[in-house]
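Visitor: I would like the atomic coordinates for the input below:
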Amino acid sequence: MPKQHLAAIEYIRGISMLGVIGIHVGSQYLMNPVSNAHLTALFEIATRFSVPIFFFISAFGIFYHIDLDKPFNYCQFLQKRSRAVVLPYLVWSLFYLIHDGWLYAVGFPAPLSLASLLFFGNAKYQLYFLVLLIWFYILMPLWIPLVRKINGKGLLLLFILQIAFNYFSSFNVEFNTMVYGMENPVLKSFLLYRLNYWVLHYIFIFIIGGYLAVHFDAFQSFMRSHPKSIRLFFAASLAGLLGYYYALLAFRGYTQMDAINTAHQLCPLGVVYTLAASIFFFTIFTEQKYPKGLNRLLSLLGRHSYFVYLVHPFFIGYMMLILEKQGIILTAPKAIVFYLATVVFSLAAAVLVRSIGEKAPMLNLLTLGITAPKKTQG
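Guide: Predicted structure coming up:
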């Protein structure tokens, strides 16, 4: 029996995509030496759930449609996911390498450099996410028995281990000093870019996404029974992460750049915030206690979130070149307009390409991994 459609998954994709654009626009805004700390907090701190929540909904979508009592067809799974993720990843990576090589006059990378860029997802700054997702898919035979057997205590232990591992990876001085001081360039790259392919940094949010999908009836009952607690958890976790950011600025003398590179999604408060945001947005979009007219916008954002995620650095790059040529610095009002322009241009491009792709299916296949639906014979 087919499962019911869950609009919450699509809507969360849209919200997350908006958050990712905020993070990347925030990076441009921080080039202003007198950037507003509060706007930086909006761009860079409040949005920190955006990348890890993608792993949550990816796992949720996979396990929601898997029957754990039946054998898992690993080859079929990889074939489907390769079309949806690996193919667009390679196409977009080559697009950015060719485009940026021409635009910035750096040329196309040599074969060994190309292999490194593709392995680590460094062809463009947003593409590492797809590398992590690919590794999650490759390791799917590990996740299925874990999701099948894990219980509440196991999730709590995994949550604690996640915080400990992320803290070590991000903040252990001796470990990071060792990595940066390595003389072997190959080993140094594998450790320096560990955030780009070590799924261990996001294993908890992926596993709990799968767990809640498998136990969706209980999860739905929990959402309906504890809406106030869920909202409070989200608000408290956001306040905690923001408080940490402001404390770094006020009491430790951190720059805004240093503060956002510390109060991120892998710090302990960031892990808590990701969990809270995942449950909060799923609850909000499942219960839909808001004007229903918003659903059309949320659906539009969710439907085109993948393309927008992949294309938005293209528009950010060109708009920044125009501003730099005009000698314009991103002030707070201009940064907000810049953000909105990035969303609008990226979304318009997504709608246009999807529309063209309906007549030229190869375009949708290459850019989104989408195949044309089979025509039914009348």
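Visitor: From now on I want contacts and neighbour counts done on CA atoms only, so please keep to that.
Guide: Will do.
Visitor: Roughly how far does the residue nearest to the spatial centre of the chain sit from residue 108?
Guide: Residue closest to the average C-alpha location in the chain (C-alpha atoms, centre = their mean): residue 51, at 2.3 Å. Using C-alpha to C-alpha, to the nearest Å, one obtains 29 Å as the distance from residue 51 to residue 108.
Visitor: for residue 333, same thing?
Guide: When distance is defined by C-alpha to C-alpha, residue 333 is 37 Å away from residue 108.
Visitor: same check, this time on residue 161
Guide: Noted for residue 161: a distance of 41 Å to residue 108, by C-alpha to C-alpha.
Visitor: So which bits of the host helix or strand of residue 57 are buried?
Guide: Here residue 57 sits within helix 50-64, counting by DSSP states H and E. Neighbour-count burial for helix 50-64, counted by 16 or more other C-alpha atoms under 10 Å, picks out 50-61, 63-64.
Visitor: this one as well, want them side by side:
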Amino acid sequence: MINGKGRYLLSKERVSEWDILRGIAFLAIVLQHSIGQFAYRKDTSLLDAYTLAAIYHLIKFGVPAFVFLTGATLLYNYYGKLNYLEFIRKRSLDVLVPYLVWTPIYYVYIFPQKVINVEWLKEVGKQLLVPTQAYHLWFIILIFQFYLVFPFFLKWLTWANGKNDLYDKKRTLNPVLVFTGLGYIVLMWASYKYLPYHASTYPGIIQFLISYRNSNFLFYSFYFIFGAVITFDLERWRKIIRGYSYWNFVLLVVSYSWVGYELFIGTGYNLPINLNWSTTLKPSMFFLVLSELLALYLIAMKGTQQKNWMTKVISWFGRYSFGAYLVHALILGILISVLDVLQLTHPGMNRHYVLVTFIIFLIVTVISSLTSYILSMIPLGKYLIGSIGAKDKPKNSAHPAGLSSHKV
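Guide: A predicted model of the protein is given here:
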């Protein structure tokens, strides 16, 4: 924890709720991707499609939660003692190296018939810059941008914290959070209502950034700042989250209903259903995700008090989430291929797509997490999943801050 003058207290507590929140976020992402395999199928019934869509936009907090945790853990571990070059070196080894390995693995899996030659290398090189084939690797590009600009966020928040300390110690960084939130709402409006329709009026590089804004750190910046702000005064924010839980629940219900209404208006009774209505980058989803993050934080805090088998399992998933995230799409793809073969002999399976989705989700979660755990035990495994699970890692571990765990 950080005191009012921006200095570390002598003993840093382990923030156990972050482990639980990380595990929940990982589970949400795997479930999202599992839903995506069935919601668009031509033989999915309207009821199943809407059920899956309703679940889908309820669990869209996954990536924002990881960005939130990235801001929180980076500030917690590096406040006042950041060696930027060493920081980037460690982050590159633990994040970019696995990314460099998994990108060609997925390319071979998606295009097994292609011959490995110069043209193949060019295509893989393009995927390294803009990962469009492996639908989940864009997150690595997103999170590494936050690592690159972290010193600027750190200096700005340190300055803002010092200014508040001079005038009113009780205010902390609330003004920063409020103004950032208002600016972010405007950005979400522009992302949803303006940029898609005016991209062609901008120069080529701007058009490119608009087209791939879902992997641009600016469009997730609020969650990063929110995580960092909470870290400055952790105990106070725990009390705030508990104290305003009722009003937050009201916000969650209203915003979830709003997003559901948008989904119905956009899709109606037409199939396949369009899950893009649940994009994170629009104002209504911002309010939903924000309320969900606060609700999940409250759940995570309660989980740390109970310490039952469920919280231990979720924390374990969170611990190995980076490696599991990298491998889960491959396992999901293989399982779907097997399922398609089974469906030839069991065509009635399409009447139970909601149940099938959850079965696939559970299998993928367990296998991908076990794979990550096993790879963490192998010396060369760090090149596939980073250094997660290492027993001798220091407090300022170089793990991916959002995915995987930190010794905090």
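Visitor: Overlay them and tell me the TM-score.
Guide: The TM-score (TM-score structural alignment, normalised by the length of the first structure) is 0.85; 363 aligned residues with a C-alpha RMSD of 2.9 Å.
Visitor: now stretch 82-98 of the first structure, how far from the centre of its chain.
Guide: The gap between the average C-alpha position of stretch 82-98 of the first structure and the chain average comes to 17 Å, counting by C-alpha atoms, centre = their mean, to the nearest Å.
Visitor: wait, stretch 161-178 of the second structure
Guide: 28 Å.
Visitor: Straight-line length of it, end to end?
Guide: First residue to last in stretch 161-178 of the second structure (C-alpha to C-alpha) measures 14 Å.
Visitor: And for stretch 122-135 of the second structure?
Guide: Note: stretch 122-135 of the second structure ends 19 Å apart using C-alpha to C-alpha.
Visitor: So which residues make contact with that stretch?
Guide: With C-alpha atoms under 8 Å, 6 or more residues apart in numbering as the test, stretch 122-135 of the second structure has contacts from 100, 103-104, 106-107, 110, 137-138, 329.
Visitor: what's the matching residue for residue 161 of the first structure over in the second structure?
Guide: In the second structure, the residue paired with residue 161 of the first structure is residue 183, using TM-score structural alignment.
Visitor: Run through who's touching the host helix or strand of its match.
Guide: Element membership for residue 183 of the second structure, per DSSP H and E: helix 174-189. Applying C-alpha under 8 Å, 6+ apart, the contact partners of helix 174-189 of the second structure are 160, 219, 221-222, 225-226, 229, 281-283, 286.
Visitor: Which elements pack onto the helix or strand hosting residue 47 of the second structure?
Guide: Here residue 47 of the second structure, judged by DSSP H and E, is contained in helix 46-58. Packing partners of helix 46-58 of the second structure (3 or more C-alpha pairs under 8 Å, 6 or more residues apart in numbering; DSSP states H and E): helix 16-36, helix 245-267, helix 353-376.
Visitor: counterpart of the residue nearest to the centre of the first structure in the second structure?
Guide: Aligning on TM-score structural alignment places residue 51 of the first structure opposite residue 63 in the second structure.
Visitor: Tell me who's in contact with that match.
Guide: Contacts of residue 63 of the second structure (C-alpha under 8 Å, 6+ apart): 25, 29, 139.
Visitor: any idea how far residue 215 of the second structure is from it?
Guide: The value you get for residue 63 of the second structure to residue 215 of the second structure, if C-alpha to C-alpha is used, is 11 Å.
Visitor: Now the common contact residues for those two.
Guide: residue 139.
Visitor: Now the helix or strand residue 112 of the first structure falls within on the second structure. Mean distance?
Guide: Element membership for residue 112 of the first structure, per DSSP H and E: helix 111-120. With mean C-alpha distance after the TM-score superposition for the first structure, helix 111-120 of the first structure departs from the second structure by a mean of 2.5 Å once superposed.
Visitor: Go through that helix and flag the buried ones.
Guide: Neighbour counts over helix 111-120 of the first structure (16+ other C-alpha under 10 Å) mark 114, 116-118, 120 as buried.
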